[in-house]
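K.L.:
structure here, sequence nowhere to be found:
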């Protein structure tokens, strides 16, 4: 039983911090507390990301419509996620610091494919999803120089902001948030906010930290729109 407890703790703690807490019983060791909180948040975010966009996918499938979902915004979001995942993977950062991006990439790719599908083009939807998987595989293969990956990660700052603002402008023009899922947008906002802290603790990479700060601001804008347009129906729908 003690061995199982030890192995479970090492999912969150380093061996040194495990000894600090459970051998020395120094539970107020600040560096280890910060590291444990960061790792715990990272694992929780990765776990939550497995389902974070499922409500959005189900909402689109249930309505059989991608109304209100900006395909341009979706593509920009995919680029941002893909650049972050590949940059972090090649740098060999802990999976807990970027693993949520892997699941977000797959789910966002599905959302984009569904928008094409319900827009009347199944072939475009399939091609879209295959292109997403092929691109991320190439970027993570090691064939792209790290300097180029850094530049792509740096480009995430305007890409993330532009992608969310395209969706925000679409919401404003439509006078509603359409098929946007409140659950998904809320989780993305709090997830990106938590990632600021985990990135500081686990990578210390300034470009990644700045990217998540911008993402939190942009996600906060969409969350504010969801609250503002809460009882507004999409245009074209009547009681």
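P.N.:
Looks like it arrived, so ask away. Small disclaimer: the values here were computed from a predicted structure and weren't measured. Numbers count the residues shown, from 1 in each chain.
K.L.:
going forward, measure contacts and count neighbours with C-alpha atoms only.
P.N.:
OK.
K.L.:
ok, residue 178 touching residue 67?
P.N.:
Yes. Taking Cα atoms under 8 Å as the definition, residue 178 is a contact partner of residue 67 at 5.9 Å.
K.L.:
compare neighbour counts for those two and give me the winner.
P.N.:
residue 178 (21 against 18; other Cα atoms under 10 Å).
K.L.:
presented hereafter is structure B, for comparison with structure A:
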């Protein structure tokens, strides 16, 4: 598929299944450090609400696309855990920004019904392909919003380096397994874009932490 020759040797298959299992296991807790930081501080400084909202849309598209295309469960299992954590984080951010109201509840209802409809298989593959192509610019836009927010505040705030590091590691591993299990280069490009921008955010976190600590020194 998509001009990629997939290796189906039993040994390679077993290794990639193990990697996929570890990715899914890591993803079960990947957002927890970020959520913990916000709940502990009772604020969400430097965590971009728009970035999380956009990221949730992007992750949901990837999940729905893989499900509707009947790809192997191991090729997208982490999104089963990522999307609920995104939604929890989004609710927390809306709460601490005093923006959780009936419009948000209505928006969540529309979101859930849209995901169910798209995953049901009634949508043509051509439309699904357009959706997954959009996932890459959505991911780019999401992380760009976080990069810009951090650049503006120049303060790490409640951003969790652990969450971003784990996300980068999982995305790198998923890039390899996605090529092996689906051969879908559009999906792979989405992961590659995420990896590069995740690295930028991690560098920002390290840099601004260093700058702030240096300024506090007598």
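P.N.:
That came through, no problem. Computed from a prediction, not measured in an experiment: that's the story for all the values here.
K.L.:
mind listing the helices for structure 1?
P.N.:
With helices called from DSSP state H, structure 1 shows them at 2-9, 15-22, 30-49, 54-63, 71-90, 99-118, 122-139, 146-174, 182-202, 206-228.
K.L.:
got CSV for the ones you listed, with mean neighbour count too?
P.N.:
Formatted as CSV, those follow (neighbours: other Cα atoms under 10 Å):
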stretch, mean neighbour count
helix 2-9, 10
helix 15-22, 15
helix 30-49, 19
helix 54-63, 16
helix 71-90, 22
helix 99-118, 22
helix 122-139, 15
helix 146-174, 18
helix 182-202, 20
helix 206-228, 19
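K.L.:
residues in structure 2 aligned with stretch 100-116 of structure 1?
P.N.:
Stretch 100-116 of structure 1 corresponds to residues 78-94 in structure 2, going by TM-score structural alignment.
K.L.:
what's the average distance of the matching stretch to structure 1?
P.N.:
Following superposition, stretch 78-94 of structure 2 is found to deviate from structure 1 by 0.9 Å on average (mean Cα distance after the TM-score superposition for structure 1).
K.L.:
and stretch 136-148 of structure 2, by the same measure?
P.N.:
Counting by mean Cα distance after the TM-score superposition for structure 1, stretch 136-148 of structure 2 comes out at 0.8 Å.
K.L.:
equivalent range in structure 1 for that stretch?
P.N.:
Mapping stretch 136-148 of structure 2 onto structure 1 (TM-score structural alignment) gives residues 157-169.
K.L.:
equivalent analysis for stretch 180-196 of structure 2, please.
P.N.:
Under TM-score structural alignment, the match for stretch 180-196 of structure 2 is residues 201-217.
K.L.:
what's next to that stretch, contact-wise?
P.N.:
The contact list for stretch 201-217 of structure 1 (Cα atoms under 8 Å, 6 or more residues apart in numbering) reads 34-35, 38-39, 84, 93-94, 97, 153-154, 156-157, 160-161, 189-190, 192-193, 195-196, 199-200.
K.L.:
how far off centre is it?
P.N.:
The chain centre lies 12 Å from the centre of stretch 201-217 of structure 1; the measure is Cα atoms, centre = their mean, to the nearest Å.
K.L.:
what do you get for stretch 111-123 of structure 2?
P.N.:
On the basis of Cα atoms, centre = their mean, stretch 111-123 of structure 2 sits 20 Å off its chain's mean C-alpha point.
K.L.:
please tell me how far the equivalent of residue 112 of structure 2 over in structure 1 sits from residue 87 of structure 1.
P.N.:
Counting by TM-score structural alignment, residue 112 of structure 2 lines up with residue 133 in structure 1. For residue 133 of structure 1, the distance to residue 87 of structure 1 (Cα to Cα, to the nearest Å) stands at 16 Å.
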